[in-house]
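Enquirer: model this:
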Amino acid sequence: MTHRVLNIVPVPVPPEALDAFAAQIPPAVVHPGFENVFVSARAGGTTLDSAYETTLADAFVLDAGCRAEEQGYAAVCVNSMSDSALAALRSRLSIPVVAPSQTSMLLAALLGKKFSVVTMWPQWHELYHKAAREHGLTARLASVRDIGVPPDTAELLAGKEDFVFAALEREARTAIDEDGADVILLGSTTMHQSHAHLERVLEVPVINPGVVAYKMCELLVQTGLSHSKRAYPAPARVQDDLLAAVAVAR
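Expert: Next up is the predicted model:
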């Protein structure tokens, strides 16, 4: 039996960009019997640079995943450190729903005493502080540092590797040496191409959040565990077609 995992990118992206997101989970990482399907939100935000955009992303990630259980998926993985619609999808679905920020921060707290997030630009800082607050990890978050480069959801880091890798290494080194971090967490699944370099040059664990979130999906499916419906009660009225009239982003 094949267990399909629905991975949802929370912003509309072209098919070739979706392939780049899917590449963060190489075949060697996928346990036999599992299959990944990547989709993106039909509409909504573009860079998740504000509360306005993250609210749009919540709505359209919910739209993309609300029927996953009836479509035969074994789990849903939100492929963004925004953790878009995580609580809403857990309310709607009984199958496991996992997202990178929650999962990777909890893993970072397991691996070390203090962790830092190294990310692309300052507009994303609140995503991590919000997640840390919600999960009781503010005291474990040593710092959030960025390289001041706007993200590119179509090309990811392609063509910018030399500059971006060096800048991320510099900020990660500062987080370790000055902020006291003993674990480094990449601030976006769009940054996955930098993971191998940072893992090689830094002496502390470096967490690749998209991979960690996906592997948590596998663990939950294999162990028969899922989120508590007491914590995430199902809605009395299901309105899955509410956003159907919204046009597909082009």
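Enquirer: can we go C-alpha only for contacts and neighbour counts from here?
Expert: OK.
Enquirer: can you map out the helices along this protein?
Expert: 15-22, 51-65, 86-92, 100-111, 125-134, 161-177, 195-201, 209-223 (DSSP state H).
Enquirer: Could you also give me the structure for this second sequence? I'd like to compare it with the first:
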Amino acid sequence: MARRKISPDESPLALKRRARRINKILAEQYPYAVAELDFRNPFELLVATVLSAQTTDVRINATTPALFARYPDARAMAEADEAELQEMLRPTGFFRAKTASVLALSNRIVDEFDGEVPGRLEDLVTLPGVGRKTANVVLANAFGVPGISVDTHFGRLARRFGWTDATDAVKVEFDVAELFEPKDWTMVSHRVIFHGRRICHARKPACGVCPVAALCPSFGEGEVDPDKAAKLLKYELAPGREELLARMRAGESRAELRAAGFKLDA
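Expert: Alright, predicted model coming up:
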């Protein structure tokens, strides 16, 4: 099946309308989309997001319960024994660098922000190991400040959708922000990232079962046969996980699903 083409003369208004139609369809596909890192407060989300570099949210969610039980806030983390912290973070990969970042940002929070994670982007990005992506994740999900979080999934899909041709994360953020109302930025981020993890994979997207295929100029980059594409689905959309999907659609929380014995990995 040939790749669908979007007119190179697509007007800014037509692009905005197409982007919003994609978002509407993704909202129907993933009504349960949320930040997939577990957290109870801004500090936990900040640390978890820093730790999530070069690994999966599933791995971080397996690591942080013990981490935050031992070091529940910035003051406790700032006083952590470096060797002990390294051992706790070893499963996340690049654990020495991550230990240094977590210790440094915790000390900065204690010294400059009285132990509380700041709620402004311009302050967050001054913390060691914190860039715009991490800052936007924290602001959007812990402080309720709308923001677009550009991770590798979001950037890849934004380009495949034709929302931007930029590879720089900040440029992607600004280009996509122009297409949506600010109130929608956070949920657009969640939905696009969900879609990238479940259907629109980096190496072999499952084009044949993609709900936004008709609106995607990159249709055909992956498997277009519906039966073959269905085998590429991951997480709750994967074959054999219908009960998990039904319970997620019914509104059960991630904690409730884990307690019921469901694994939330790919």
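Enquirer: Could you report the TM-score for this superposition?
Expert: With the length set by TM-score structural alignment, normalised by the length of structure 1, the two chains reach a TM-score of 0.24; 102 aligned residues with a Cα RMSD of 5.9 Å.
Enquirer: thinking again about what came up before, the helices of structure 1 into JSON lines, with extra columns for distance to residue 183 of structure 1 and mean neighbour count?
Expert: Output for the helices of structure 1, formatted as JSON lines (distance: least, Cα to Cα, whole Å; neighbours: other Cα atoms under 10 Å):
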{"stretch": "helix 15-22", "distance to residue 183 of structure 1": "24", "mean neighbour count": "17"}
{"stretch": "helix 51-65", "distance to residue 183 of structure 1": "26", "mean neighbour count": "21"}
{"stretch": "helix 86-92", "distance to residue 183 of structure 1": "24", "mean neighbour count": "22"}
{"stretch": "helix 100-111", "distance to residue 183 of structure 1": "6", "mean neighbour count": "20"}
{"stretch": "helix 125-134", "distance to residue 183 of structure 1": "15", "mean neighbour count": "17"}
{"stretch": "helix 161-177", "distance to residue 183 of structure 1": "8", "mean neighbour count": "18"}
{"stretch": "helix 195-201", "distance to residue 183 of structure 1": "11", "mean neighbour count": "15"}
{"stretch": "helix 209-223", "distance to residue 183 of structure 1": "13", "mean neighbour count": "20"}
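Enquirer: Need these in TSV (columns: distance to residue 37 of structure 1).
Expert: Converted to TSV, the helices of structure 1 look like this (distance: least, Cα to Cα, whole Å):
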stretch	distance to residue 37 of structure 1
helix 15-22	8
helix 51-65	12
helix 86-92	17
helix 100-111	17
helix 125-134	25
helix 161-177	27
helix 195-201	22
helix 209-223	11
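Enquirer: Residue 5 of structure 1: which of these is closest?
Expert: helix 209-223 (7.6 Å; Cα to Cα).
Enquirer: For the strand or helix carrying residue 122 of structure 2, buried residues please.
Expert: Secondary structure assignment for residue 122 of structure 2, by DSSP states H and E: helix 121-124. Residues 121, 124 are the ones in helix 121-124 of structure 2 that count as buried (16 or more other Cα atoms under 10 Å).
Enquirer: by contact count, what packs against the helix or strand following that helix?
Expert: Downstream of helix 121-124 of structure 2, the next assigned helix or strand under DSSP H and E is helix 132-142. Counting contacts by 3 or more Cα pairs under 8 Å, 6 or more residues apart in numbering; DSSP states H and E, helix 132-142 of structure 2 packs against helix 42-51, helix 121-124.
Enquirer: Distance to residue 193 of structure 2 added to those helices, as TSV?
Expert: Formatted as TSV, those follow (distance: least, Cα to Cα, whole Å):
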stretch	distance to residue 193 of structure 2
helix 42-51	14
helix 121-124	21
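Enquirer: now for the helix or strand containing residue 227 of structure 2, which elements pack on it?
Expert: If you go by DSSP H and E, residue 227 of structure 2 is part of helix 226-230. On a contact count with 3+ Cα pairs under 8 Å, 6+ apart, helix 226-230 of structure 2 meets no helix or strand.
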